[in-house]
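J.: show me how the following folds:
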Amino acid sequence: MKTPSSFQHSELRAALWAFRREFAVCLVFSVLINILMLTPTMYMLQLFDRVMLSQNLVTLTVLTIVMLLCFAAVAFAEWSRSRVLVRLGVKLDQQLNSRVFAASFEAALRQQGKTPTQGFGDLANVRQFLTGNGLFALMDAPWTPIYLIVLFLLHPWLGILGIVFSLILGGMAWVSHRMSHASIEAAQEAGGQVGGYIHSKLRNAEVIEAMGMLANLRARWKARQQHYLELNRQASDVSERVKALTKFVRYTQQSLALAAGAVLVIRGELSPGAMIAANVLLGRVTQPVDMIVMTWKSFLSARKAFLRLEETLAQNPPRDTTLVHAEPKGQLSLKNVIATAPSRPQAILKDLTIDFPAGEVIGVVGPSGSGKSTLARTLVGIWPYTDGRVQLDGVPLERWERDELGPYLGYLPQDIELFEGSIAENIARFGEVEPDKVIRACQRAGVHDMILRFPQGYDTEMGQAGGLLSGGQRQRIALARAMYGDPKLLVLDEPNSNLDDVGETALLKAVQDLKQQGSTVFVITHRPSVLSVADRLLVLNDGRIALYGPRADVIATLQAQAAAQPGPSPAAQPA
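T.: The predicted structure follows:
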């Protein structure tokens, strides 16, 4: 067992080390089980070499009672060991599931890996291995030498035979690992990709059906599925060949052990009872190795899951507990901010340095691809590929405690996502639903009357009604969610893209109300009507600041540029 110092650099290993007492208890039970498993050997020796000669029924009765008591103790020890490990697995899950949830969320936020939810499957895989036969085989394996010693005591040739079969099975385990390791990993990765592919397509079933894309996507899925099945077949073929060969060795072992014992009995070097007992004992010698061979695939899977989970937790450590705990005022500043993306050779935002005063409305305009949405994500601190500093009230955004900052921040992305739950729960961000705040946010977003027309009003479940909402209704509910609680900083990315005139009027009034309360509001838009409430305008072009200043001055400059060079101004270019 590893020392505490060997676990200090791994959160997952440290969690396992915390259960060392439970593992120690299981090892004690394993010692008891393996000692008592010598019972069949001793019983047969006494039965054939003592009882059969003396024909004493009292001795037979006593031996049988002792045997039954030993087997009862074995059953109790195996049940207790399994029970301890099952509860250990539950405790391990309870201890790590919140961390895995947080780390998976961080991985998704930072766009690490293709399947951020893999961590939950990895934790389940590790937990299941801890309660399965593979771990029992590892615990029983150290007793193989002891059984070999007993075989040597019966006769040296029997001990040599036990060593030979143990080496054969051990060699088969090693060969199985060498032959199946790569194919098993490839099959698991391909299976994960197939699952992710199907999940992403089912989320867009309406688009696929409307534009007749199903046949083409099914052909692509079928190719991926065939690749996965082929890899899985290769891995299974190796595993099944090893299992078949293992069965051959096990059956051969039993017969050869009897044959070797018979030869020794004929020579007078072994008693008949010892011959039968040696056959049973030889089975105990090779059983742990045999079990390891049979569970090798699950061991490789658990090992891979352990390493993946360990990497996920290491790459996404717990958040700092010394972060800033305060109510923000809403003053934002960017210092040499550069935003990139893995799929783009050039930066999206290029060395932005700018200050945004608190309590003002800033309109952000620019042509498509100029970096407006990336700027929105950067302002709220969710774009992972950022260099430089984004400061809120003079403090870097990453130094703020996000759970405490969240209620003071509102964000409306272009892609609207409403979650399973009631409308009120969605707007209240799944915290405590305060009816006054929910209604106030909905009235600001101009969606209050619409919600009241639903059969269950604010208690309408989005899982049932979400698919019936129009794009504008979804956007207005999401806008109400962003405005919930009078946030100090509000970032709206194309908030009026799906709004009608009534909704846009409500949006303008809401922005003005928030401004009067001292909120800092960023409005990213292509529609000039929303810019009428802006105090300042920021014009982006190719990831750089083209213009920034009071709205009237920027509009005048844009008009002068348009007059000098005919064509649409940056603010008026389409999305």
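
J.: hey, let's count contacts and neighbours off CA atoms from now on
T.: OK.

J.: so how many other residues sit close to residue 455?
T.: Residues contacting residue 455 under the criterion other C-alpha atoms under 10 Å number 9.

J.: so it, which state does it fall into?
T.: coil (DSSP: H, G, I helix; E, B strand; the rest coil).

J.: ok, it to residue 422 distance?
T.: 12 Å (C-alpha to C-alpha, to the nearest Å).

J.: overlap in contacts, these two.
T.: Listed as contacting both residue 455 and residue 422 by C-alpha atoms under 8 Å, 6 or more residues apart in numbering is no residue at all.

J.: now the strands for the stretch 451-575 of the chain?
T.: 489-493, 520-524, 536-541, 544-550 (DSSP state E, counting those that start in this stretch).

J.: what residues does the third one touch?
T.: The reference is to strand 536-541. 360-367, 370-372, 545-551, 554, 570-571.

J.: ditto for the last one
T.: Applying C-alpha under 8 Å, 6+ apart, the contact partners of strand 544-550 are 349-352, 370, 535-540, 554.

J.: contacting residues for residue 478?
T.: Neighbours of residue 478 in contact, by C-alpha under 8 Å, 6+ apart: 412, 416-418, 427.

J.: of the contacts of strand 544-550, grab the buried ones for ChimeraX.
T.: Here is the ChimeraX selection string for the buried members of those, based on 16 or more other C-alpha atoms under 10 Å:
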select :349,350,351,352,370,535,536,537,538,539,540,554
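
J.: returning to what we had before: columns distance to residue 317 on top of the strands of the stretch 451-575 of the chain, output as TSV?
T.: Putting those into TSV (distance: least, C-alpha to C-alpha, whole Å) gives the following:
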stretch	distance to residue 317
strand 489-493	27
strand 520-524	31
strand 536-541	35
strand 544-550	33
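
J.: ok, now which ones touch residue 308?
T.: 119, 122.

J.: check which helix or strand covers it.
T.: Using DSSP states H and E, residue 308 maps to helix 296-315.

J.: can you pull the buried residues of that helix?
T.: For helix 296-315, by 16+ other C-alpha under 10 Å, it's 296-306, 308-310, 312-313.

J.: please name the nearest non-neighbouring residue to residue 509.
T.: Leaving aside its sequence neighbours, residue 509 sits nearest to residue 444 (C-alpha to C-alpha, 6 or more residues apart in numbering; 7.3 Å).

J.: following up with a second sequence; could you model it the same way so I can compare the two?
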Amino acid sequence: MTPEPAPAEHAQTEASWAKHSQPQGKGTFGLLLDYVYRDKPLLVKTLLLLLLATAADVAGPLLAKVFIDDYLLAGFLPPWPVAGLALAYIGTQLAAAWLRYQQTLRFTDMALAAVLDIRQQVFTHVQRLPMTFFDRAMTGQLVSRITNDTEAIKDLYVQFLSVVLTNVVLLVGIIIAMALLNVQLMLVALLLLPAVMGMIYLYQKLSGRAVADSRQLRSDINATLGESIAGMTVLQACGLQQHSAERFEQLNRRYYRARMRTINIGAALLRPAIDLLSVLVLFGILKVFGWQLVNGVAEIGVLYAFLNFMGRFTEPLAEITQRFNLYQQAMVAGDRVYQLMQQPQQHYGNTGNTIAHGALAFERVDFGYRAGQPVFEQLDLDIPAGAFIGVVGHTGSGKSTLLNLLLGFYPVDGGRITVDGQPLTGYRQQALRQGIGLVPQEPFILAGSIYDNIDMGRKLPREQIENAARQAHLLETINALEHGFDTRLGERGSRLSTGQRQQLVIARALAAAPRILLLDEATANVDSETEQVVQQALKALHGKVTLIVVAHRLSTISEADRILVMAHGELVESGSHRQLMALPEGRYQAMYRLQQQARRVALAEQPDR
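T.: So this is what the prediction gives:
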């Protein structure tokens, strides 16, 4: 079993993640740049559609200006030129709408494809992280980063980059059109830009912390929900529902307050402020136009075009500023994903060796989960191929740590572990997982079929699956089910008993024909009948594979070739069952007699039948 991190370490991890969750931006853009340029033809096509849509949009007011000044005010309305202007105006507006539709589709395509790849990449990366990371990580927070945060990155594409790029190009087109009509009025309109940039800067400064807090609190809510649902039996058994509800309410209220802070800041600085500034700028345009009109240097059509352009000029600015709320959230989410991607992966060797025999050796191994708290110091151990080794000891003695090191879950601090004479660190991941099978104390069962649970996506031959079930003494149970191997087990294998689930996990481990089989207290939570089934399976495998069995019930390993007695990370006794029982005042002898006495008391207390 993996050691539980101390609460302080959980808090330290969360604080570290929260620190990385500040809207730095570098990580997010570094994560996204590859995807922006991934499909260059699509990007070029999207930008071309954007330019054409902007040109068609800007052409409308210019055509209206020509009609007003050259025809309407002059009282000269020839049918064909006027009809041509009308058709051109309608055509440009229809073309602008169609081009923007096509451009939006392509931007969305780019966004969804990018998020698809990012989410897959993040999940693949998480699966390759070392166990030291999962010792301190919380499941709900990881799920939130892989789902909610990657979804927020999609908003950065669709709701922010698309809108901002579209409106920036539109603004540039409008400014150019304004300059062609009247440079002085255009300069007055440009006063709106620095004012808006100041509002955006102020919004980022005021809302950044609140947005980061809201993203972190959402992860905390997911983590709390996952923890509470998974431990619902304990919560109800201990009467902790009210305490759990109060804890969740506190998180919920903190999230509510953080979200309200961002909403209040956005409500004050985004759309209302832009509307006020646009009215002031429009007043300035009318004042300058009036001065020009008095001096005879202005045309009514220019005023119409400018009023039209100002409406279109203000709207893109308002759109951009309103999207900065999404931008803040997306940048925080992107940085959170980026920081997760920066976690170092588990490294394996690159030799082409496979585990052929299963001989194991610990050579002066030092190891500790935390600095300054060693579990093993100078541990030496030699296990020949095909041996049946039992490992016993009290809680915290290092039994499960021994298995974790053999599985390569943690790197040793000193010395080395060898398999068939080769360093464990030199084997490829595939060689380790094929050569070493694990039967954990708590069986992990998928909601799929029995066949799927034994195969686990390895695409093993049917004959090999059936043989593994036979070795685990589970084949008879499977054949008695209505759909045999295709029987669906439900969540956590609810259709099987505790003992049958343990047999299923043993069959899963045996299906790949490993040369080394590790059992981590596989009989701790099963009845005596299932324990006998496990013992029969171990006897059948004895001599064929190397067996290392961590056992709480000493009767499970009484037939072992050698029993290792661990205490505080040290090997204090070693020998067969008979040899250890012969030791005067030995630890194993005391443990065995205590269990036997407890068993006799339990039998005596059972009612007569």
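
J.: where does the TM-score land?
T.: Once superposed, the chains reach a TM-score of 0.87 (TM-score structural alignment, normalised by the length of the first structure), with 563 aligned residues with a C-alpha RMSD of 3.3 Å.

J.: buried ones among the contacts of strand 536-541 of the first structure?
T.: 360-367, 370-372, 545, 547-548, 551, 554, 570-571.

J.: from the residues you listed, which land in helices?
T.: 372, 551, 554 (DSSP state H).

J.: please, where are all the helices along the stretch 251-400 of the second structure?
T.: 271-294, 300-322, 324-341, 399-406 (DSSP state H, counting those that start in this stretch).

J.: to residue 59 of the second structure, which of the ones you listed lies closest?
T.: helix 300-322 (10.3 Å; C-alpha to C-alpha).

J.: that closest one vs the first structure, mean deviation?
T.: Once fitted to the first structure, helix 300-322 of the second structure is off its aligned match by 2.3 Å on average (mean C-alpha distance after the TM-score superposition for the first structure).

J.: identify the residues contacting that helix?
T.: 61-62, 64-69, 160, 163-164, 167-168, 170-171, 174, 178, 181-182, 189, 196, 200, 266, 270-271, 274-275, 278, 282, 289.

J.: the second structure: which residue goes with residue 136 of the first structure?
T.: Under the alignment (TM-score structural alignment), residue 136 of the first structure maps onto residue 163 of the second structure.

J.: quick one: secondary structure of residue 243 of the second structure?
T.: Criterion first, three-state DSSP; result for residue 243 of the second structure: helix.

J.: tell me how far it lies from residue 219 of the second structure.
T.: Applying C-alpha to C-alpha to residue 243 of the second structure and residue 219 of the second structure gives a distance of 20 Å.

J.: give me the neighbour count for residue 430 of the second structure.
T.: 12.

J.: and the helix or strand hosting it, what does it pack onto?
T.: Using DSSP H and E, residue 430 of the second structure sits in helix 429-435. Helices and strands touching helix 429-435 of the second structure, as assessed by 3 or more C-alpha pairs under 8 Å, 6 or more residues apart in numbering; DSSP states H and E, are absent.

J.: could you point out which element follows that helix?
T.: strand 436-439.

J.: and the next helix or strand after that next one, which stretch of the first structure?
T.: Using DSSP H and E, the next helix or strand after strand 436-439 of the second structure towards the C-terminus is helix 450-455. Alignment of helix 450-455 of the second structure against the first structure: residues 423-428, by TM-score structural alignment.

J.: relative to residue 438 of the second structure, how far out is the residue nearest to residue 592 of the second structure when sequence neighbours are not counted?
T.: The spatial neighbour of residue 592 of the second structure that comes closest, neighbours along the chain excluded (C-alpha to C-alpha, 6+ apart), is residue 554 at 6.5 Å. As judged by C-alpha to C-alpha, residue 554 of the second structure and residue 438 of the second structure stand 19 Å apart.

J.: can you pull the contacts of the counterpart of residue 217 of the second structure in the first structure?
T.: Using TM-score structural alignment, the partner of residue 217 of the second structure in the first structure is residue 190. If you count contacts by C-alpha under 8 Å, 6+ apart, residue 190 of the first structure has them with 224, 227-228, 231.

J.: could you do residue 393 of the first structure as well?
T.: With C-alpha under 8 Å, 6+ apart, residue 393 of the first structure has these contacts: 328-332.

J.: any idea what it aligns with in the second structure?
T.: Using TM-score structural alignment, residue 393 of the first structure sits opposite residue 420 in the second structure.

J.: over to residue 215 of the first structure?
T.: Looking across to the second structure (by TM-score structural alignment), residue 215 of the first structure lines up with residue 242.

J.: for residue 544 of the first structure, same thing?
T.: Checking TM-score structural alignment: residue 544 of the first structure goes with residue 570.

J.: what number of residues lie near its match?
T.: 17.

J.: next: residue 482 of the first structure.
T.: 27.

J.: what sits closest to it if chain neighbours are left out?
T.: residue 410 (4.2 Å).

J.: I'd guessed the one you found sits against residue 514; true?
T.: No. In this structure, residue 410 of the first structure is not within contact of residue 514 by C-alpha atoms under 8 Å, at 11.3 Å.

J.: about what we covered before: mind checking how far the match of residue 136 of the first structure is from residue 302 of the second structure?
T.: 28 Å.

J.: comparing the two, which residue is more hemmed in?
T.: Applying other C-alpha under 10 Å to residue 163 of the second structure and residue 302 shows that residue 302 carries more neighbours, namely 22 against 18.

J.: report the secondary structure state of the spatially most central residue of the second structure.
T.: What sits nearest the mean C-alpha location of the second structure, by C-alpha atoms, centre = their mean, is residue 146, with 2.7 Å. At residue 146 of the second structure the chain is in helix, as set by three-state DSSP.

J.: list the contacts for the closest residue to residue 440 of the second structure other than its chain neighbours?
T.: In this structure, residue 440 of the second structure finds its nearest non-sequential neighbour in residue 520, 5.0 Å apart by C-alpha to C-alpha, 6+ apart. Residues near residue 520 of the second structure by C-alpha under 8 Å, 6+ apart: 1, 400, 403, 438-441, 549-551.

J.: distance to residue 529 of the second structure and neighbour count added to these, as TSV?
T.: Listed next are these as TSV, based on distance: C-alpha to C-alpha, whole Å; neighbours: other C-alpha atoms under 10 Å:
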residue	distance to residue 529 of the second structure	neighbour count
1	24	14
400	25	23
403	26	21
438	22	22
439	18	23
440	19	20
441	17	18
549	18	28
550	19	29
551	16	21
